[in-house]
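no sequence for this one, just the structure:
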C-alpha cells in the first residue's frame, strides 16, 4: 500500500489513481492543514515551471468543458499568468509595500490554483473523477480577490481561439487574451471564440463590433454572434441598437445589419426578444418569446415583427460546438475538415437539401432533406469513387445497376426544410403553386458501350414508373438521346438536350433543373454540363412548359442490359446562386 505522499506524487505525475486510492488521499488531505499545504507545495514542484507551457492545454480544455466552476478556475489561472507576465513601465511601477514572505505567499496561492486546475483537467477523463476532484477541492483555497484583480477594469471573458481573425484596435486578441469590461472589440475578418467568466461560450463572426459590459452582458453594435449559456445563475443579455435579447436557458444567435436591424435565431431553449421602443410613440417596448427552431426580427426603426418564422436549418451562424472541429481541421484532421465543410454547406442561403453519399454511413449522415432510411433498394447498396474532388473526402458516389433501382425519399414532415420553404402541398407533396425548386446532381456512366435502354433520375410520388412518374431526366427510354420526359396524363412530352449516347463517355456530368410550380401547369428547365459560374446567365438546354409536377421521392435507375451508372452530389435549393455556391464548395474552390 502506497503512502499518501507517494499517491500525491503519482497524482501530479498524471497517473490515474484507483477509486480506493483517491478516497484515501482525499481523506488524508482533509485531516490537517499541513496535509493540504503539502498538496500545494508538491504541486508547485511538479507544475510551476510548466505553468506557461500548460496554458495551451488549459485553453483546449476550456474550449471543451461545460462546467462553469472549472471555467472560472481556469480563467483565474490565465489571469494570473497574464498579469505576472506583463512588465510595467519602470516610471509607472508602484512602490513595493509587501515583504518577501508575503510575495512568496501570494505567488504560492496563485500557482496552487493553476496547479489544481491543471491537475483537475487531466484527471477528469475517466472513472474516479469525483474522488480526484475532491482531493484538489480540499487542497485549493479560494484565491485572494486582490491577488487576482487586474490593474485595469475587471476581466469578463477569455479568448479561446481565433481563426483568420483580424481586428482594428490597440490590443492583439490571440488565444488566451483576457477581455476587460467595456473593452471594444472591432473584428474586421475571421472568427473569434470566447468564454465568459460566467461560463457561457460566445462565437463572434466578422465583421463585428461589440463589447462585454459585464460577463453576462454584451453590447453588439454590428455583426453576428452565437452564445451557448453556461450553468450559472445569471442570464446572458445581448443589447443591439434596436433590440434586447434575454436568454432563458438556451443557445441562440444574434445578427445586427447595416441599418441596425436585429435578427435572432434560437437553437435550444428559449429567448425573449424585446424592442427598445413601442409600436407607437410614447408606448412601452414590446417583446416576444422565441422557442427552439424559430427566429425573430426587429427592424431598423426598432419595431418588433410579430410574425415568428421557422428556421430552415440550425446552422445559419457558426455555433460553439463547431469550434473544436475548426481547431482540428486547422491541425490537419480530414474528418474535422469534412464536418466543417458540411456546416459551411448548410449555411449557403437558399440551400434546402444535400445527399453526398457518405460511405461509412451508407448515405445516412451529412445529408439534408431526406427521410430515413436515406436510400432504399431491393439489393445491397454499393458505392464507388467520388465524382467531385472537394472537401467531402469520405463521400463517394452511388452505384446504380439495372437489376434494382434506388429510391431517395424526401423529408416532407411539417418541420422539414421543404415545408419551411413553403414548397409542400396540402397532401405533403413538393409542388405548391407559386414556388420554385432547383435540383442539381452529377452522373457518370461506368460502361459507355452499355448505357442501357434508359438511365437517369425520376421525380416520383409512388414506386411504379408507369403511374407515379411525372418527370424523368437522363437517357430517354429506347433512344440514343439525353433529355427530359414529362408525363402529362396519358401522353409523354420528350425534350432532347442535343447530346447523343455516343457523347456520354465516363467523365462526370453535372445536371441542373429548375421547376417553377404554377396554378395550372408547371415549367421545367434543364441545363447539362453548364459551368456553375455561368448557370444564372446560361440558356437552358431543354424546357417543358406544360408539365404537371407533384412528387415526394427521387428514383434512379438503369434499363435492361445497361452497365452501372454513378450518381453523386444531389443538391436542392430555392435559388440558382445556392446551386452555384454548393458546387463550388464541393469542388474545393
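Cool, got the structure. Given the structure is predicted, the values throughout are model-derived calculations rather than measurements.

use CA for all of it now, contacts and neighbours both
Fine.

how many residues are close by residue 308?
Residue 308 has 14 neighbouring residues, counting by other C-alpha atoms under 10 Å.

wait, what's in contact with the closest residue in space to it that isn't next to it in sequence?
Nearest residue to residue 308, sequence neighbours excluded (C-alpha to C-alpha, 6 or more residues apart in numbering): residue 296, at 5.5 Å. Residue 296 makes contact with 263, 264, 265, 273, 290, 305, 307, 308, 309, according to C-alpha atoms under 8 Å, 6 or more residues apart in numbering.

for PyMOL, write the selection for the buried entries among those.
The buried residues among the contacts of residue 296 can be selected in PyMOL (16 or more other C-alpha atoms under 10 Å) with this line:
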select buried, resi 263+264+265+273+290
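
turn the contacts of residue 296 into a markdown table, including secondary structure and distance to residue 541.
Converted to a markdown table, these look like this (DSSP: H, G, I helix; E, B strand; the rest coil; distance: C-alpha to C-alpha, whole Å):
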| residue | secondary structure | distance to residue 541 |
| --- | --- | --- |
| 263 | strand | 40 |
| 264 | strand | 41 |
| 265 | strand | 40 |
| 273 | strand | 48 |
| 290 | strand | 46 |
| 305 | coil | 43 |
| 307 | coil | 41 |
| 308 | coil | 41 |
| 309 | strand | 37 |
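
thinking again about what came up before, the helix or strand encompassing the residue nearest to residue 308: what's the following helix or strand?
Following DSSP states H and E, one finds residue 296 within strand 294-298. Once strand 294-298 ends, the next helix or strand along the chain (criterion: DSSP H and E) is strand 309-310.

right, and the helix or strand after that next one?
Downstream of strand 309-310 (by DSSP H and E), the next one is helix 323-330.

list the buried residues in that following helix.
Neighbour-count burial for helix 323-330, counted by 16+ other C-alpha under 10 Å, picks out 323, 324, 325, 326, 327, 329.

how much space separates the fourth one from residue 162?
Plainly put, residue 326 is 10 Å away from residue 162 if you go by C-alpha to C-alpha, to the nearest Å.

ok so, going back, now do the residue nearest to residue 308 against residue 234, distance only.
Taking C-alpha to C-alpha, one finds residue 296 at 23 Å from residue 234.

A further structure is provided below for comparison with the first:
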C-alpha cells in the first residue's frame, strides 16, 4: 500500500488517483504544516520538468490568468528555497523555529489551492469539465458575535462564518489538551484563521502568534481573532503573555482591554461579569475617549456587568493561578512525561482556582521553592512532629507532647477576607456566615485517656484562647466535642445516639476517621454540626452525628496537638471552605486530563 506522499508523487507523474486515494492525500497535506511543506517541495521538483502542473492543464484557466498563476507558483517555490536555506544555517538572532514554521505555513497555504485543485479536479472527468455544474457544500451557520473590525477600528456586531477558506492563518494552535469543540476542531499546526469564531467546549488550547505572544484559552470559551493584535472574547477565560514588542487588545461585548507589554488574564462569564487580572505590566480597560480603568501589575478588576461603569473594585491579586497561564502548559507536558514535582504543582494550581476554598494544609517539603498549602502559612511545629509521615498523603505525625499550628492567612485581599468570613476583630467568625471544615485523624496506639485533637484557636495558649475542640479528652476513651458556653467548657460525647452509621463504636480505635464540620456563625451562640465517618458525597443527605451550640466561635489558627504521654496521632486532609462543594472539589481528585497534543 502506498503512503500519501507516494500517492502525491504518483499524481504529479500523471497517475489518476481513486477518490479514496485523493481524499487520503488531501488529509495528509492538511494534517501538518510539515506535510504541506513537503508537498510544496515535491511540486517544485516536478513543476520544472512536467507541464502537467501548469494552471491550464488542471482546468483553472477560467479562475486565474496563466501568467499570474505561474508567478504565484514561482513565488511559492522561491519562498520554499528561502526557508530551506535558512534551516540549513544557524538561525540568526530573532529567527526562531516558530519563525521558520510560519514561513513554511505561509508558503504552504499559498500552494494548497493549487495542490487541492490538482487532486480534486483531475480525478473525475465530470468535475474537470467546465460544462458540468457542481453543488458546493453548504456553508456553516453564521454565529452572531460582537467583534473587532480592523477597517472600522471599533467593536461592531456582525456575522462571522465559522470557516472561510479564503482567510489566511494568523496564529498557530501549538498545544491542545483534552479539547472538544462545538464543530470540527482546528487542525493542529495549520493555523488559526482571521475572522473565524471558535467555540471550545472542553479542555485547553494554546494559541501562539508569529511574534511569540501566547493565548491560553480555557473551556468553555468562544473567541475569534480579527488579526494578530485583536482578540474577540465572547465568553470564557483567556490568559495572555505578550512579547516585548507586541501588544494585543481583547474585545468583549461591552469593553476593550488593552495591554501595555504585559501578562494578564481576562474572564467573561455568561452573566457578563468581567474579571481582569494583571500579572506583569499594565492594562487599560475601556474604550478610548470614554471612562477607563488602569490596572497595574498585581491588581484585579471586577466589572459586574462587563463595563467600566460597573467597576466595583480593584484588589491585590491574592492568588496568581485563577487563570491557566502559559507556564502551566509546560508543567502539563512535564507531568505527562512522569514528573512528580510537576504533577504536585499542577494539583496546587488546581486547588487555588477552587471558588470558596479558604485554606488547605499540606505538610510536604517545598516543591521547586513553593509551599503547596492554600490560604495558610507554613506549619509551625513544636515537639515530636514528623511532616509527610505517610507517602502520598498530605499528613503529619504528632507524638507525645507535640503540636502543629496552621495559621490561616487573614490579610486584606486574602481568601478568608474575600470570602467574607472575617469579623471586626479580623478573626474567622463573621456573623451570618457559614464555614465548613474537614480533616482525618488516626490514633496510632490503642492507649486512650489522654487529650489529642484539633482545636480552633485565636492564640497559642490552650483553654484561654480556644474556641472549640474535636477529638479526645483526658478522662474519656470516646471522641468528643468540647465547646464553651460563657466561661464553662462543655463536653459532648459521641455515643450510639449520635454516631454515624459507619462509626460502629463510641470508643476511639486505630482506624482512620473523617470529620466534617459545619459552623453557622450567628448572633449569640453559634451552631456546630458534625458528621463523623460520613462520605463527603452523603453529608448533604445525612443527619449530622452531633448538633451542638457554642459561645462565639472565632479563630485565626488551627492547632493539632497531643498531650504528654498520649499516643501518637496522625492528621491529614485539613481543609477549610465556604461550602461543602468546595471541599469536595478540593479532595475528590478530578479525572486525569487527556494527553496534550503539541508541536
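On my side now, so go ahead. All values derive from a computational prediction rather than experimental measurement.

stretch 9-25 of the first structure corresponds to what range in the second structure?
Against the second structure, there is no aligned range for stretch 9-25 of the first structure (TM-score structural alignment).

measure that stretch end to end?
For stretch 9-25 of the first structure, by C-alpha to C-alpha, the gap between its terminal residues amounts to 11 Å.

now do stretch 287-307 of the second structure
For stretch 287-307 of the second structure, the first-to-last residue distance is 10 Å (C-alpha to C-alpha).

one more: stretch 449-467 of the first structure?
30 Å.

give me the distance from it to the chain's centre.
36 Å (C-alpha atoms, centre = their mean, to the nearest Å).

do the same with stretch 555-575 of the second structure
34 Å.

now do stretch 103-122 of the first structure
For stretch 103-122 of the first structure, the distance to the chain centre is 35 Å (C-alpha atoms, centre = their mean).

which outside residues touch it?
11-12, 14, 40-41, 43-44, 47-48, 51, 54, 58, 61, 70, 73-74, 77, 80, 132-133, 136, 140-141, 143, 147-148.

what residues sit buried inside it?
By 16+ other C-alpha under 10 Å, the buried positions in stretch 103-122 of the first structure come out as 106-122.

same check, this time on stretch 261-278 of the first structure
261-268, 270-278.

could you do stretch 486-505 of the first structure as well?
In stretch 486-505 of the first structure, counting by 16+ other C-alpha under 10 Å, buried: 486, 487, 488, 494, 495, 496, 497, 501, 504.

farthest pair within the residues you listed?
488 and 504 (27.8 Å; C-alpha to C-alpha).

quickly note the distance from residue 168 of the first structure to residue 81 of the first structure.
Residue 168 of the first structure is 25 Å from residue 81 of the first structure, by C-alpha to C-alpha.

over to residue 5 of the first structure?
In terms of C-alpha to C-alpha, residue 5 of the first structure sits 28 Å off from residue 81 of the first structure.

more neighbours, these two?
Neighbours per residue (other C-alpha under 10 Å) separate residue 5 of the first structure from residue 81, with residue 81 holding more: 19 against 15.

secondary structure class for that one?
Following DSSP: H, G, I helix; E, B strand; the rest coil, we place residue 81 of the first structure in the helix state.

same check on residue 115 of the second structure?
Residue 115 of the second structure ends up helix, using three-state DSSP.

which residue ranges form the strands in the stretch 301-450 of the second structure?
311-316, 357-360, 380-382, 385-387, 395-398, 403-407, 433-443 (DSSP state E, counting those that start in this stretch).

list the buried residues in the third one.
Applying a neighbour-count criterion of 16+ other C-alpha under 10 Å, the buried positions in strand 380-382 of the second structure are residue 381.

what span of the first structure is it aligned with?
Matched against the first structure by TM-score structural alignment, strand 380-382 of the second structure falls on residues 375-377.

the second one too?
On the basis of TM-score structural alignment, strand 357-360 of the second structure is assigned to residues 351-354 in the first structure.

so how much does that stretch differ from the second structure once superposed?
Stretch 351-354 of the first structure, aligned to the second structure and superposed, deviates on average by 1.1 Å (mean C-alpha distance after the TM-score superposition for the first structure).

what does that stretch contact?
Under the criterion C-alpha under 8 Å, 6+ apart, residues 312, 345, 366-370, 417-418, 569-575, 578-579 lie in contact with stretch 351-354 of the first structure.

again, only this time at 7 Å
With C-alpha atoms under 7 Å, 6 or more residues apart in numbering as the test, stretch 351-354 of the first structure has contacts from 367, 368, 369, 417, 418, 569, 570, 571, 572, 573, 574, 578.

residue 31 of the first structure: which of these is nearest?
Nearest member of the contacts of stretch 351-354 of the first structure to residue 31 of the first structure, counting by C-alpha to C-alpha, is residue 367, at 57.5 Å.

cool, thanks, signing off.
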